[in-house]
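Here you go, sequence then predicted model.
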Amino acid sequence: MDSVTEEEKSEDYLFKIVLVGDSAVGKSNLLARFARDEFYPNSKSTIGVEFQTQKMDINGKEVKAQIWDTAGQERFRAVTSAYYRGAVGALLVYDISRRQTFDSIGRWLNELHTHCDMNVVTILVGNKTDLKDAREVSTAEGRALAEAQGLFFMETSALDSSNVAAAFETVVKEIYNILSRKVMVSQDLKTSSSIGSGKTVVLQAEDKQEAEADAEAAPKQQGGCC
């Protein structure tokens, strides 16, 4: 058992997470605050592909969250399938001071499910709680929508950092927990030769059937989308 524990500690886990939602809801600032503890009050729409890789420690394991920003494509409702490819987690963001961004959540959720596995770990994020005097969407409304859709829910402020780290960590920890349960279920199918030193475990969902087949053949290397 000790040798397995040492080998498992040497492995990395890489999870792709996407930020989706209407333009100007604060997606880029959420990422900047989480990854670099920065905030840009006059930031312009993201142009070009942008992602940050953030390391986290979960139960003694190093987990890397590769977080993708929509690169401004959401302004044209043209977020490509390549953006979603391989994503196993998502932050679905709206602005609590702009109801129209909340009303768009259903469309973004449909798009997410069109391009990703239906079970992609998703948290609904009501951003900009610092604008409490301009609030147009109540906390109760956000929570009710999340419960109806089976999503996690949290309100955040990229400006004052409220719940930003917690929102990202909620998604990453749930993905990790799902992968861990899959590994435990398949433990009896493993052989010592299937566990290597320094492997990167990438949880992806490019093709659901292929991912499921890979999960049965080598669950430690390819977990399928959760």
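Structure's in. What do you need?

Only C-alpha atoms from now on, for both contacts and neighbour counts.
Noted.

how about the strands of the chain, start to end?
Using DSSP state E, the strands of the chain run over 12-20, 50-58, 61-69, 89-95, 121-127, 152-155, 200-203.

For the third one, buried residues please.
Of the residues in strand 61-69, those buried by neighbour count under the rule 16 or more other CA atoms under 10 Å are Glu62, Val63, Lys64, Ala65, Gln66, Ile67, Trp68, Asp69.

and the longest helix along the chain, which residues are buried?
Ranked by residue count and defined by DSSP state H, the top helix of the chain is helix 164-185. Using 16+ other CA under 10 Å as the test for burial, helix 164-185 gives 164-165, 167-173, 175-176, 179, 182-183.

contacting residues around that helix?
15, 30, 33-34, 58, 65, 88-91, 121-123, 125, 154, 156-158, 219-220, 223, 226 (CA atoms under 8 Å, 6 or more residues apart in numbering).

Type out the ChimeraX command that picks the buried ones from those.
Buried members of those, defined by 16+ other CA under 10 Å, are picked up in ChimeraX with:
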select :15,30,33,34,65,88,89,90,91,121,122,123,125,154,156,157,158,219,220,223,226
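
which outside residues touch stretch 60-70?
9, 11-20, 27-28, 31, 46, 49-57, 79, 83, 172.

what about 6 Å?
Stretch 60-70 is contacted by residues 9, 12-19, 50-57 when judged by CA atoms under 6 Å, 6 or more residues apart in numbering.

for stretch 74-83, same thing?
Contacts of stretch 74-83 (CA under 6 Å, 6+ apart): Ser23, Gln73, His115.

same deal with stretch 30-37?
Residues outside stretch 30-37 that contact it (CA under 6 Å, 6+ apart) are Glu38, Phe39, Ala158, Ala165.

How many neighbouring residues does the second one have?
Here the number of neighbours of Phe39 (other CA atoms under 10 Å) works out to 19.

Quick one: residues contacting it.
By CA under 6 Å, 6+ apart, the neighbours of Phe39 are Asn29, Arg33.

Quick check: it vs Gly26, distance?
Relative to Gly26, Phe39 is positioned 10 Å away (CA to CA, to the nearest Å).

this is the other structure I want to compare:
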Amino acid sequence: MEEDFDRELKVLVVGNGGVGKTSMIRRFAKGIYTDEYKKTIGVDFLEKALFVDELQEEVRFMLWDTAGQEEFDAITRTYYRGAGAAVIAFSTTDRASFDAVAMWKSKVEAECGEIAVALVQNKVDLVDQAVVSATEVETLARKLGLKLYRTCVKEGINVTEVFVYLAELNQRKQQAAQPPVEMLPSKPKVLSAEPAENSITVDSGDNRAQTVDLAPSKKRTKGKKSLKDRMSSCSVA
């Protein structure tokens, strides 16, 4: 039988080839790591169910691993549609992958619009081979308006945190996109089902009941005094 999930989230993992995209989703989805590099042809797909504490929901992550090589661009971009989040990954030891980050962000936005996106610097354990500085990475993240995660897929550092963040950000974006509920002024309500004769009770609008007397005023209906009555009330000196 199929399991019911409170939320499903399609996540793209994009970036140049060889930065560790496949290793990242395998580590997250299956908890395994292999240092054997095998180029992704087109796209690969994995799933992972995870309970996200902040959302208090079980989320099914549908992870799409896309090829980073240009020759597969026409194929992989067809899988962008319908994504609710994306990881843009680059490698600490690959300068070209870092320089391509802005291009990958533009591709995601062109196909998916303003979805939840995180910037991931992978292979931070190879700091002695780094070709990008921490300062320029942080500057780029601020410029692009992306949250930066430094990960080590080999050791499983910060991998799950990336996807949990994307699930939370996706929900916030969905809530922000919902139109506000317009509050219309309420009409006076008749509170008494059987009002007393010549009166009704209405809601005045501030949680107080007000009784409106419909009976004509006595002063308005009081008859005029007769000439005899008026003369009898006068005294003559």
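Looks like it came in fine. Keep in mind that this is a model prediction, so the values were computed, not measured.

Between the buried residues of helix 164-185 of the first structure, which sits nearest Leu131 of the first structure?
Leu131 of the first structure lies nearest to Val164 out of these, by CA to CA, at 15.5 Å.

And the closest one, what's its match in the second structure?
By TM-score structural alignment, Val164 of the first structure lines up with Val159 in the second structure.

what range in the second structure matches stretch 36-46 of the first structure?
With TM-score structural alignment as the criterion, stretch 36-46 of the first structure aligns to 30-40.

buried stuff in that stretch?
So stretch 30-40 of the second structure, judged by 16+ other CA under 10 Å, has buried residues Tyr33, Thr40.

from the chain's centre, how far out does that stretch sit?
32 Å (CA atoms, centre = their mean, to the nearest Å).

Distance across it, terminal residue to terminal residue?
Start-to-end, stretch 30-40 of the second structure (CA to CA) is 18 Å.

and what of stretch 121-140 of the second structure?
Across stretch 121-140 of the second structure, first to last residue, CA to CA, it's 12 Å.

And for stretch 154-162 of the second structure?
15 Å.

do the same with stretch 29-48 of the first structure
Note: stretch 29-48 of the first structure ends 16 Å apart using CA to CA.

what does stretch 120-139 of the second structure give?
One end of stretch 120-139 of the second structure sits 14 Å from the other (CA to CA).

for the second structure, what spans make up the helices?
Going by DSSP H, the second structure shows helices at 21-30, 73-76, 95-99, 101-112, 134-144, 159-177, 218-221, 227-232.

will you turn these into JSON lines that also has distance to Ala209 of the second structure?
Shown next, in JSON lines, are the helices of the second structure (distance: least, CA to CA, whole Å):
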{"stretch": "helix 21-30", "distance to Ala209 of the second structure": "61"}
{"stretch": "helix 73-76", "distance to Ala209 of the second structure": "66"}
{"stretch": "helix 95-99", "distance to Ala209 of the second structure": "69"}
{"stretch": "helix 101-112", "distance to Ala209 of the second structure": "54"}
{"stretch": "helix 134-144", "distance to Ala209 of the second structure": "57"}
{"stretch": "helix 159-177", "distance to Ala209 of the second structure": "38"}
{"stretch": "helix 218-221", "distance to Ala209 of the second structure": "25"}
{"stretch": "helix 227-232", "distance to Ala209 of the second structure": "44"}
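
so which of the ones you listed gets nearest Val202 of the second structure?
For the helices of the second structure, proximity to Val202 of the second structure was assessed by CA to CA; helix 218-221 is nearest, at 23.4 Å.

so how far is the closest one from its chain's centroid?
So, by CA atoms, centre = their mean, the centroid of helix 218-221 of the second structure is 65 Å from its chain's centroid.

Which position in the first structure pairs with Val87 of the second structure?
Per TM-score structural alignment, Val87 of the second structure is aligned with Leu91.

these two touch, right, that match and Gly126?
No - judged on CA atoms under 6 Å, Leu91 of the first structure makes no contact with Gly126 at a distance of 10.0 Å.

can you count the residues close to Ala49 of the second structure?
Ala49 of the second structure has 14 nearby residues by other CA under 10 Å.

Can you tell me the residue that sits opposite Val137 of the first structure in the second structure?
Val137 of the first structure maps onto Val132 in the second structure when the alignment is built from TM-score structural alignment.

State the distance from its match to Leu140 of the second structure.
For Val132 of the second structure relative to Leu140 of the second structure (CA to CA), the value is 11 Å.

which residues do those two both contact?
With CA under 6 Å, 6+ apart as the test, Val132 of the second structure and Leu140 reach no residue in common.

Could you tell me how far Ile41 of the second structure is located from Glu71 of the second structure?
10 Å.

Name the residue in those two with the higher neighbour count.
Ile41 (15 against 11).

ok, the residue lying closest to the more buried one once chain neighbours are set aside - contacts?
Closest residue to Ile41 of the second structure apart from its sequence neighbours, by CA to CA, 6 or more residues apart in numbering: Ala67 at 6.0 Å. By CA under 6 Å, 6+ apart, the contact list for Ala67 of the second structure reads Thr40, Gly42, Val43.

got CSV for those residues, with distance to Val127 of the second structure too?
Below are the contacts of Ala67 of the second structure laid out as CSV (distance: CA to CA, whole Å):
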residue, distance to Val127 of the second structure
Thr40, 26
Gly42, 30
Val43, 29
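
Ile75 of the second structure: which of those is nearest?
Closest to Ile75 of the second structure, out of all of these and judged by CA to CA, is Gly42, at 6.1 Å.

So the closest one versus Ala100 of the second structure, what's the distance?
Distance from Gly42 of the second structure to Ala100 of the second structure, by CA to CA: 19 Å.
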